[in-house]
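Asks: Kindly generate the corresponding structure for this input.
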Amino acid sequence: MRVQLHCIARIRVVYLKEVDLLASLIVQSSSRRAPLLLGPQHRDKM
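Replies: All right, here's what the predicted structure looks like:
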């Protein structure tokens, strides 16, 4: 049981890291390529 929880926790950490990386890449590319798509109100919140 504890081993299973540990594995799930590790998978979640890796998954969150990958999602964070993907999100930052998307934000970088979108801010570089299409700032008009986001609009000024969305950029202020980030």
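Asks: hey, let's count contacts and neighbours off CA atoms from now on
Replies: Will do.
Asks: Just the buried positions in stretch 16-26, please.
Replies: Within stretch 16-26, no residue counts as buried by 16 or more other C-alpha atoms under 10 Å.
Asks: Report the distance from that stretch to the chain centre.
Replies: Remark: stretch 16-26 is offset 3 Å from the chain centroid, using C-alpha atoms, centre = their mean, to the nearest Å.
Asks: Next, the residues that contact it from outside, please.
Replies: For stretch 16-26, contacts defined as C-alpha atoms under 8 Å, 6 or more residues apart in numbering pick out no residues.
Asks: structure for this one too, so we can compare:
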Amino acid sequence: MPQLNRLAWIVTVGICVITALIMLISGYTGYAGVTLAVAVAAVINLF
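Replies: Below is the predicted model:
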């Protein structure tokens, strides 16, 4: 079960990073920053 939890956090981080990149390309810098902050918070749960 711990491996499934870790996989879920990795997927969450990946989705947040991809979303932030799309927002940056679209010009939504503020929202991209918030999404990156969420990704960083999710990375903390991997350790």
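Asks: Which parts of the second structure are helices?
Replies: 2-26, 29-44 (DSSP state H).
Asks: just how off-centre is the last one within its chain?
Replies: Taking C-alpha atoms, centre = their mean, one finds the center of helix 29-44 of the second structure at 6 Å from the center of the full chain.
Asks: Stretch 36-46 of the first structure too?
Replies: 17 Å.
Asks: any idea what residue 15 of the second structure aligns with in the first structure?
Replies: Applying TM-score structural alignment, one finds that residue 15 of the second structure aligns to residue 22 in the first structure.
Asks: now that match: how far from residue 45 of the first structure?
Replies: 19 Å (C-alpha to C-alpha, to the nearest Å).
Asks: for residue 37 of the first structure, same thing?
Replies: 15 Å.
Asks: more neighbours, the two?
Replies: residue 37 (10 against 6; other C-alpha atoms under 10 Å).
Asks: Now name the helix or strand holding that one.
Replies: Using DSSP states H and E, residue 37 of the first structure sits in helix 35-45.
Asks: hmm, back to that, and the match of residue 15 of the second structure, how far is that from residue 3 of the first structure?
Replies: According to C-alpha to C-alpha, residue 22 of the first structure and residue 3 of the first structure sit 29 Å apart.
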